[in-house]
Every structure is written in C-alpha cells, then in structure tokens.
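1. below are the sequence and a predicted model for it; my questions follow.
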Amino acid sequence: MSTNDLNFHKSYTPPAGGQVALNFTLNPDGVPTTAVVRLVKSAPTLRIVGDAEKAVARTATVTMALHTVQTLHVRASYANNVFRGPSSTPASVYEMATPSSSAKSSAFEQSASLKAAREFSWRPPTQSLGVTTAIYENALKSRAIAGQVWEAAAPMTTARDSLWKYPPHLKPALASRYESAAPLSSLRGDSWEYPPHLKPVMTLRHEVALPAVRGFGLPAKAGQRRVKTTKVPWEAAKWASYGKESPYVPPEIPGYTSDTALNFICPWLDYAGNDILINFGKYPCKEAEPTQPGTGIIMPVKKVYIVINNVLLRRLDGNVELPTFSLSLSIDADSWTWGFNAALPAAAQDAIEPGSDGTPVELEAVINGTAYRVLAENISRDRSFGQAVIRVSGKGKSAMLGAPYAPILNFGNAQARTAQQLMNDALTINGASIGWTVNWGLTDWLVPSGAWAHQGTYITALNTIAEAAGGYIQPHPTQKQLNVLARYPTAPWSWGSLTPDFELPSDVTTREGIEWVERPRYNRIFVTGEGQGVLGQVTRAGTAGDILAPLVTDALITHADAARQRGLSVLADTGRQAHLSLRLPVLAETGVIQPGKFVRYMDGGTTRIGIVRSTAVEVGVPEVWQTIGVETHVA
C-alpha cells in the first residue's frame, strides 16, 4: 500500500462535539484567491510543458502594462489532461465513492462524449493563460443534487410502461380470436361455392366427334379388294382338268451284271480308334465335307426369303443322335478354334460324359448341311420344377493342339527351312506326323538355320510362325486341317476393285449395327528380325511416309517377303473404320459365312465392302441365325 502525506496549511481548531470536518474544496476559507497580473504585451501567452513525472510547485508571473484600466479581471484555464503524479487528496483502499450527478444513471451506462477542448493522454497540451494553482488544491464541493450509487431511481414518466404491466384494453373495433365472421358481400363467394352455369355454346372435353370430310384418310385404312388373287407356292390341291390320257409305258430295266469291286461313295475320314463305321441309313455320308459356296455369290432382293432349317447334333462314337434345345457356335479372326454351347435334355448326360482317361467326347453339329466337329469339355445341369437341362460347352476339334491336351515341347530349325515347312515340322513327333495338315495361304519365305526357337504347344508354335508375317490361323470345320490366312490379303485402299465372296443387300438382314472406330493414320513402319533377320522399311504407296508406326521386331522376319506382309498388316489397320454387325439367316446360297471372306453390303445408296472378322451361329429350333462382324474402311 502506498503512503501519502496530508498537508494541512491551516492551524487546527478542534470543532465542537469531537467531530472533524474535512473540506477539500479549492477555497476552504471562502477567501478569494488573488493574483497580480502585469500585462506586458497585447497578447501575452504562457505555455508550461512538463514531463509525466511527480508534480512540483511552479510559479508564473505575467507583467502587463495598463494605460487606462486600473482593475483587471482575468479568467484563466489550463489543460489537465496530462499525468501529474499522485494527487494531494489520496484516499484509502476502501474509500467512499464519488456521488453521481443527477444526470447519471446506473453504473453501466453509456459514457459521456468528450469535450472538444480536451486532448488525448499523450500529446502536447493546449495553450493556457497565465493563471497558476497550487499543487495541492482543495476539491470542489459536490452539488446538492448529487445522489449516491444506490440512490432512489427516478420516477418513470407516464408514457413509459413497466416490464410487467397490464395489457391495454381492447378497442371495441377489434375482435377476439374466435369472433363471428363478417358476412360476405353478395359479389364474393367462399372456396366451396357453386360453379357458374355453363354457357350453351360450351361442350365437354370428350364431346361427340365431328364427322370427317370425304377426302380425309388414316395412314392405315382398310385395304382395297384386289381383282387378281395372289397364290402362294403351296395352295390347296385341286382335281386335274379333263384332258387326253397318254398310255403308260414302263421303262426297260437292264439286267443285273455282277461285279466284285466295292464302290464306297463316302470319302475316307479319320475315325476315333481303329473302327470303321459303315452307315446304311438314309444319309450315309453325313460326315462328308459339304460343298462350300463359291466366290462371287450375289444375293438378290426378294420379297420373301424361304429357308428350311435342318439341325443335327450327334456323338461320333456310336453315331448317337442327341436331341437339342438350343445350340451356338462362334469364332473370330483371333481364335484358332470354334466355341461351342448347347442345351440338351437331362437324359443325354450319359452320352456326353468323358472317357475314363478324361478325354472329352467328340460331337458333330450339322447346321443346314454344314458339319462342325467339337469337343464336349464342360458339363453342367440346371433343374427346375418339372424340367432338367444339361448344358455342355467346349471348343472345336483343333483344341487338341493346345493346352491341356497337347504337351509342352521345344521347337526350332536345325537347318534352313521355309515358314511353311516349319509349320509342318511342328506337327510331327520325331519326324512322324500327328495327323494334322496345314493349308498355307501366305507368301512363303526362307528361315536360316538356327533363326527360330520356341517352347510351347503345337498351336502356340503355329501361331508364332503365322503372326510373323501378319497372318492368323482358322480351323477346318471337320477335318484335321489348319488354314493359314493373311489378315489383309489386299490393302484396304484397293478393296474398291476387289470381287467380293458375297454380295448382300440390306433386305436379307434382320438387324444391322455400325460402330465407327478411329485408328492412328500410320503410313510408314520399320520391321526387323533378330540375329539372322533383316530390317525392312514399309511405306504406303502414294503417301509421304511422314507418320511412323512403332517398330516391330520378330525373330522370323528373315526375308523381305516376311517384312512386307508384316508391315502391310500394321499399315492396313489404320484410319477411320466402320465395323458392321449383320444378322441374317443361314441361306443355302451363303451357308455359314466364316472369317476371312470379303462381303459387299448394299444399304440403299450406300455400299460398303469389307472383310469378315467374326461369325456367330445361334440355333433355336426351328430358327437358325448367323451374325457376322465385317471390318470396312471409310475413305
């Protein structure tokens, strides 16, 4: 606690009653403070500047020369908005608070605005007149109207209301919450009023239709009776007309001449095991290779295309015919065997079970005269109330050349061989043929000794050789024969002058789909071999060869013919293409159109020519449909 000295400048006189009156006013004795001022100049000023430190007594003298006035009253003011240290009237820690004036309200009221003459705490004070005061002056007397901190509140005016007052009386014009409704005027109606009467000229929404004029007709109206009747090919039979009857002359039958030579009209086929099947049925040569449709088949536009479908599925071993609910076959340019699915009655399960060694049963599916040999690999059964179905799936006969039926072998050429000879060598074991042949459809080339080595199955070795020259492998439907085809026998930019294998109008198709595909427009490529290979540069004729395709490396590119065929397969699969999907019946003229065939498709004024890339056959007796995928190029 700080200590303050109290300076009592008057002599002490004990008051009556033992009480002490402390007067801290500026003039405790009631004697006016007198100051002598001499004015020297017309506008004298006095400026006192001091630091913020403990206040000390200072005396200022102002001298003023007076000529005519002997008595002068001076009113001086000073700026006290500076720090002057402890005042002369300190109080104890717990002193009485200064009474609030009547203009003040509670302790937490809005502060009064500062006067314009006052300044902030830390800035130079304003100029003051030359009137000084003592450092320890008496405090001013409080006004009589001042009140204490907790004084009686001022009475509120009559215009104000207390917080909890009685609500004002309702006016007679106001109504309560549930008062009687005011009557509506005669021109207004409530929300459920009666609708106005309809005018005589208005009709309902569904009125009686007006009769149509004589020249108005619907798009599908009653047909007109034709004068000439139309006859179908199979109409009701009728009696032959009367005419002249010719006498019947029986033909002459030559006498029987014996011959010891046996004439087998069916060609020899490779049968499973050592048994030779002799069929004395109605169709003795079911397994014979059917006559393939020729090239340049043109399908005419007809009003009606009549197809008599004939589907047969049988087990070759024992010639067991299998009833079929549904059947499907599929193949594409990147598959070396057919895919097969069929649904059979549950009673046929024993006929398609594999042998004791796990060898799958070989089946034959005949679709409109074309036979396909397949293997029943996977068997499953679906049974529902009152019906059980066996589902069988598998691959074509050429699946025996791949896993899991064929072993993993090492292939190579110890001496110089052509590519076709390498394929034939791959289909042998110790120089003996395994029964499969190759139908070569590429330009052959010479492979130096030791240039090729491969490890895998028979079919992987064959695919490696075919892909080296841009080719692919397709199986024969029934025989042990593989067809090696060029992916692009002719460059697409030359297909306009090509004679297609089939010419199909849009009338023969039941569904058509087109997908436009954009390929990089390469016009130049480098293909190279490896140790004994060659480097070939293939450029599309008529172009600048400025768009280079990625480099192709293959150990079997050992000749310019191989490099040219491989480069053509890359440069041909470029630019904008239109892939067609055509669904049509298996006609007698076309048969099943397989991958590698050229098709010209005519859709009104638009003609597209392309090569078949995929084929799918769906059999749902009595309907048989095939869907072919055709790759065409847009100029």
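-> Structure received.
2. make it CA atoms for all contacts and neighbour counts henceforth
-> Noted.
3. got the contact list for the longest helix seen in the chain?
-> Determined from DSSP state H, the single longest helix within the chain is helix 560-572. Contacts with helix 560-572, where a contact means CA atoms under 8 Å, 6 or more residues apart in numbering, come from 443-445, 467-470, 487-488, 491-492, 521-528, 534-538, 540, 556-557.
4. out of these, which are buried?
-> Among those, those scoring as buried are 445, 467-470, 487-488, 492, 522-528, 534-536, 538, 540, 556-557 (criterion: 16 or more other CA atoms under 10 Å).
5. among those residues, which are in helices?
-> Short answer: those in helices (DSSP H) are 467, 468.
6. just checking, which of the buried ones among the contacts of helix 560-572 belong to strands?
-> 524, 525, 526, 527, 528, 535, 536, 538 (DSSP state E).
7. now the strands: where do they sit in the stretch 251-400 of the chain?
-> Ranges of strands in the stretch 251-400 of the chain, per DSSP state E, counting those that start in this stretch, are 297-298, 311-315, 320-321, 326-332, 339-345, 361-367, 370-384, 387-396.
8. packing partners for the second one?
-> In this case it means strand 311-315. The contact analysis (3 or more CA pairs under 8 Å, 6 or more residues apart in numbering; DSSP states H and E) places strand 311-315 against strand 320-321, strand 361-367.
9. of these, flag the one that's most buried.
-> Most buried of the helices and strands packed on strand 311-315 by mean neighbour count (mean count of other CA atoms under 10 Å) is strand 361-367; its value is a mean of 21.
10. any idea of the angle that strand forms with strand 326-332?
-> Relative orientation of strand 361-367 versus strand 326-332 (axes from the mean of the first three to the mean of the last three CA atoms, to 10 degrees): 90 degrees.
11. now do strand 361-367: which elements does it pack against?
-> Packing contacts for strand 361-367, counted by 3+ CA pairs under 8 Å, 6+ apart, involve strand 311-315, strand 370-384.
12. show me what counts as buried in the first one.
-> Counting neighbours by 16+ other CA under 10 Å, one finds that the buried residues in strand 311-315 are 311, 312, 313, 314, 315.
13. next up, a second structure to put side by side with the first:
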Amino acid sequence: MAATDLEFSQSPLGSGSPVEIVFGDDSGAPAGTAVLHIAGSITGLHGHITARTFALAHAAGSITGLRGHITAHHDINVSRPLARTGRDAWQPAAPLRAGTQVRFEQSRAIGAALRAQWQQSVQIGAALRAQWQATDPVQRATRLQYQQALRLDAAPVRQRFEDAARIQHLRRHQYQHARSLAATPVQQRFEDAESLRRLVRQQYQRAVPLAAAIAQRFGIADHLGVVRRAQYQQAQKPLPGVTPGTQPPAPDPCYVPKLPAELVFDLAADAALPLGLLFVCERGGSLPPPAGIVVPPRRTYIVINSIEIRRADDLAGDPLPSETFQMQLDRQSWTWTFSASFHASARDAIAPGPGGQPVELEVRVNGQPFRLQAERIGRSKRFPGNMVTASGRGLAAVLDAPHAQVQTFSQTQDRTAQQLMAEVLTVNGVGFGWTVDWQITDWLVPGGIWMHQGTWISALKDIAGSVGAYLQPHDTAPILRVLPAWPEPWWRWDTLVPGVELPEGIAEVGDTEVVDLPGYDRIFVAGEAGGIQADLTRNGLPGTMLKQPMAVHPLITEIVAAKQRATAELAESGRMLKHKMTLPVLPATGVIKPGTVLRYVDDASTQRIGIVRSTAINQQFPVLTQSLEIDSHA
C-alpha cells in the first residue's frame, strides 16, 4: 500500500485558520492514480482538491490566509488494516436519565442456607434504581441479613422496589421509612376506667367511751449516797525512754459473778422439749460444732413401730398384710434391695403387670416412705398358712440390666462431668425422667476423652468413681445423688458438722473392728490420653509414704478432679475403726442412710465421729431395728 504523507506549515503572519482534510470517496469519480505536489505560497485559496486511490500529497512552504477546503479521497479495493490510523466504530454514549436495571436469576439450591450480604454502593450522578423480580420457590429458606447504612452527605440514593408477582409460599415484607422521634412527640393515650357499679360501703358508729382507772403507786425513795473521789498529783516532765503499755488481765471464761446461780425455766413455752442441762467449761479450747439432730439421753425410749406396704397406684387403700421385711443399702450399692413376706391374700396385689413389668410398691418405715419394685415373686406353704414372698430393688433398677440394654456412651464436645451424667440419662438427646443431684466439685472434660460401654447405671458409676464418689438413690423420686466418699478426710474432722448425734447406751449391740493401714501421705494421680498427671502430698507432711498403685482414670482432666481422687485414696490410711451398732428407728432420726456423719459413743465410752457406710432395716413384728456400719478413725 502506498503511503500518504501530508505536511502543512503555517506562516507566523498567517491568520491561523483551520484546515480540514477529509478522506473518503463520496464524489463518485472513477478510481485512478494521482500525485499532488504543492509548493510555494498559497494565499486566498478557493476550491476543492480531490485525491484518488494511491494518491501522494506533499505540501511544503508557508500557507497564510488559507481559505477553503482540501478533500482527499483514499480508495482501497480490498479490506486491509491501516498502518498509522484506524477507524473506530464506537462513539461516546449519551447519558441516560433512566435507571440502571439489574437482573438476578435463580441460583442452584445448596445444603446450607443462602446468605446474601449487602454493602454501601458508590454514589453516582443520577438516581440508581434497582428492580427485582420474583424468584422461584426453593425448598430451603433464604435468609437475608441487613445492616444499618451509613448516612451520606450528598443526595441519598433511592431504591425503588417493584411489586413482585404473587407466587405460592411467597413471604412479602414491607418496609417504610420510620418517623423521626425527635420531630414527632410520643403520645400516650389514656382512657377513663369503667366505673364499678358496686360501691365499697363503710359504716362508722360512735365509739363507746371506756373509763378505766390507772393506779400508780409512789413511795418515798431511799436516799443513796455516792461518794466520788478524785485524786490529783503533781505533774512532772516525762523521763526519757519507752514505757510498755499495760495489758489488762484476760477474763476467766468460767467466772460466775454470784453463786449459787439461779436458773429460770419456762415450761409453758414447749413442754415437749427435753429438759437436759449440760455445763461445760474448757479453758483454752472450744466446743465441738453442734449436730443437726441431737438425740438426748433418756432411760426409756418409746417408739411405735410400723411397716406399711402399699401399691404405688393405690396409696389410699389398705396396707398389704406383710409378715417380715428387710431392706439394705451400702456405699457400694446405688439402690435399695429388699425382701418381704406377705399373707397369701396379697398374691394378686404384688403380681407383675402386663408384659412382666414389676409392680411398684411404697413402703413406709415408721412413716418414712420409700419406693421399691417387686422384681421376683415366690410362694411357700407353711403351717399354719400359705405365704407369698417378694424381693427386688429400688426405682433405680430400671437403669440396669435386665431392664436397660448395653450401649456405648461417648462425647465429642467439651462437657463438664455433671453434663456428662445428664447426657447419659437421655435417649436420642431427650431425657426420660431421671435427674442427678450433684454434690461434689465439678470439672471440665475435653471432647473425645471419655467412652464407656454398658448400661445407664454403669456409665454413671464410672463418672462418679473417677474421683472416688458414689451414687445414692432418692427415697421416692427418680433422682440419683452423687456423694463424696469422705465429706472431709479424717485429719480435718474437727471442723466436720455431724448430721446426727447419738447418746451412750442407745445401741443394743456394739462391735468394733480395728484395721491398721499404712499412714499414706502421698499419691500419684493421672488421666489417660488427654488427662493430667499430678503428684499430691498432704499438707504439712514429708510425703515419704507413697500409696501404690497410682490412681488412673481417663476423666481426671483437671487438678480439681485429681485432688478429689487423692483425698478419697489418702483418707483410707492410718488406724481405722469399723463400728457396728443396732438401734431403733427413732422418730427424730428416721432411717439413718449411708453417707450420714454420725457422732456417737463407742463400746469404750469414747465419743467419736464417723461416717455411715451401710444401713439395714429388719422388721420381725413387733420389733423394728436398723443396723449401721460406721467408719471412724482412731
């Protein structure tokens, strides 16, 4: 392709008129080859200059006062790109006053909820109008989150919403601008209450004057002579040195101002209270803490014994004709076990229900209720009549075999030990009526640490046993209590408050067994994978007597759990005393259950503190007794 060069120069004296050059064939002249040479000075030029295909235009010199038009036509018989210039088919768009239309189409449904986030748009010169059209209903709910927009100093951006077409399952939300609270005062309307038709009527009458004479006696007062003596002495300048302060004498705690002391008792206040006086004076010491229930010493104790057994669904009926009754509970057990014998007429009342479901009984031991289940029924024929026997366990028997199946318990999230117990007593995450009374210190168990295979009760025992605690059933409700093995170790029993205090001579039989154990003062406690390891020693002791083996459990994940387990282990040390006593079921104490802190007098007439470990109720009409096994320390 031939090159086309145009060179123009303007004389400084020229007027600087514009020069227009047009390329294009719009004259209809036949194509050809032309060469245009311009040289010299052109002034006052008028007319048109036409350049055909393959035209070379050269201009040299000075052009002043140029007038007219120069037209150059460039015809190319094939489509070829230009080397220096090109023609662009785009032109500046004219600004439209109409709003910008944005269309959204339905996206595919995903597993999670659709979340849309909005942010502040950039301000433009014209108002921005966004249109939305109704989308097709999806199976999952669409959640849109909005946040407060920032206020702009310029003109606000308006958004117009177009009414969507009504479709099925469409929720329509309407929004409008709230009125400013500062501009519109808050108005509260009150309406008059409806007048009551009834009137409160009060009657007054004139009071009757009462005349009562008040007699006061006055006598001649005795003259008291009080002599006040004031001593004065000559003052002097203090001598150099330090004078120690005077210490007043300590008061005698056993000082009595006047002997004999006069005691006044008001028996009209409560004649049922026992009249017992105890005077103790201990110089340099303190009295032991009082017990919650104190049985006073008496020559005779009168107790009306009664065992009443009824079906739990017929508490208003007559008691079943029972002959004998025994019930036992110890620290290693988590529910009561019992056996009873009845007259043959009670066979249908204690028979299992439909499907072999054991019947639930309520037993009242001197008025104290217990809920039990008759799991096994037997018959015996003895002179002079037939007998029916029943045995079973408490309400918690439903948590163990054969009523409960073996399953696997585990936890994947962080839980406390108390929460682990609460999750065990569920089916598919829903509780079935049993709860836990947590009475030990709780601690955190990380996820994936604990796993157990067994029944509900075995899983609960595993959690409680990790820190040396045990389970005890409630008397009548579906509640399991979690109790520590030792409320306080024996070396801190001086601060332990007894629950029951028994006098000397109240026990019919008292046996004592002395068990000598090493004086352990140190133990290693460790958890398994994910747990902790702790070396614990009693305060104030050298830690030379190590207890073996070390205590290991996967739930020992915090130092709180390690200390509770170490206390339970180290308390089983030193010279321990195991007492057995049999006493009546007194109205003041009722059935003394395991875990009770007991203050009693042993066979050597020594007052001791111990913890009840086992309780057995035995009834052979008309005698009813309870036998206790107590752990104490020398």
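-> That came through fine. Not measured: the values here are computed from a predicted model.
14. coming back round to it: tell me which of the strands of the stretch 251-400 of the first structure lies nearest to residue 550 of the first structure.
-> Nearest to residue 550 of the first structure among the strands of the stretch 251-400 of the first structure is strand 326-332 (25.6 Å), distances taken as CA to CA.
15. which part of the second structure lines up with the closest one?
-> The alignment of strand 326-332 of the first structure onto the second structure (TM-score structural alignment) covers residues 324-330.
16. related to what we said a few turns ago, please identify the most buried of the helices and strands packed on strand 361-367 of the first structure.
-> strand 311-315 (a mean of 20).
17. average distance between that one and the second structure?
-> Here strand 311-315 of the first structure, set against the second structure after superposition, deviates by a mean of 0.9 Å using mean CA distance after the TM-score superposition for the first structure.
18. residues in the second structure aligned with that strand?
-> Residue span in the second structure matched to strand 311-315 of the first structure, by TM-score structural alignment: 307-311.
19. contacts for the matching stretch next, please.
-> By CA under 8 Å, 6+ apart, the residues outside stretch 307-311 of the second structure that reach it are 317-320, 322, 325, 349-350, 359-366, 619.
20. try it again at 6 Å.
-> Stretch 307-311 of the second structure is contacted by residues 319, 320, 361, 362, 363, 364, 365 when judged by CA atoms under 6 Å, 6 or more residues apart in numbering.
21. same check on stretch 580-591 of the first structure?
-> With contact meaning CA under 6 Å, 6+ apart, stretch 580-591 of the first structure is reached by 509-514, 592, 625-630.
22. what do you get if the cut-off is 7 Å, keeping everything else the same?
-> Contacts to stretch 580-591 of the first structure, defined as CA atoms under 7 Å, 6 or more residues apart in numbering, come from residues 293, 307, 508-515, 592, 624-631.
23. now residue 440 of the first structure: how far from residue 472 of the first structure?
-> According to CA to CA, to the nearest Å, residue 440 of the first structure and residue 472 of the first structure sit 11 Å apart.
24. spit out the residues that contact these two alike.
-> Both residue 440 of the first structure and residue 472 are contacted by residue 484, under the criterion CA under 7 Å, 6+ apart.
25. comparing those two, which residue is more hemmed in?
-> residue 472 (24 against 18; other CA atoms under 10 Å).
26. the more buried one -> the second structure?
-> Under the alignment (TM-score structural alignment), residue 472 of the first structure maps onto residue 470.
27. and that match, how far from residue 543 of the second structure?
-> Separation of residue 470 of the second structure from residue 543 of the second structure (CA to CA): 27 Å.
28. how about residue 373 of the second structure?
-> Going from residue 373 of the second structure to residue 543 of the second structure by CA to CA gives 49 Å.
29. follow-up on the earlier one: kindly reformat the helices and strands packed on strand 361-367 of the first structure as TSV and extend each row with distance to residue 340 of the first structure.
-> Output for those, formatted as TSV (distance: least, CA to CA, whole Å):
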stretch	distance to residue 340 of the first structure
strand 311-315	12
strand 370-384	7
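30. is it true that residue 556 of the first structure touches residue 450?
-> No - contact criterion CA atoms under 7 Å: residue 556 of the first structure and residue 450 do not qualify, at 10.6 Å.
31. dump the residue contacts of residue 490 of the second structure.
-> Going by CA under 7 Å, 6+ apart, the list of residues near residue 490 of the second structure reads 571, 633.
32. so what corresponds to it in the first structure?
-> By TM-score structural alignment, residue 490 of the second structure lines up with residue 492.
33. how close does residue 568 of the first structure sit to residue 586 of the first structure?
-> Taking CA to CA, one finds residue 568 of the first structure at 33 Å from residue 586 of the first structure.
34. neighbour-wise, which of the two wins?
-> Shown here are residue 568 of the first structure and residue 586; by other CA under 10 Å, residue 568 has more neighbours (26 against 22).
35. what do we get in the second structure for residue 516 of the first structure?
-> By TM-score structural alignment, residue 516 of the first structure lines up with residue 514.
36. secondary structure element holding its match?
-> strand 509-516 (DSSP states H and E).
37. for that strand, buried residues please.
-> Of the residues in strand 509-516 of the second structure, residue 510 count as buried by neighbour count, 16+ other CA under 10 Å.
38. give the other helices and strands that that strand contacts.
-> Applying 3 or more CA pairs under 7 Å, 6 or more residues apart in numbering; DSSP states H and E, one finds that strand 509-516 of the second structure makes contact with strand 575-584.
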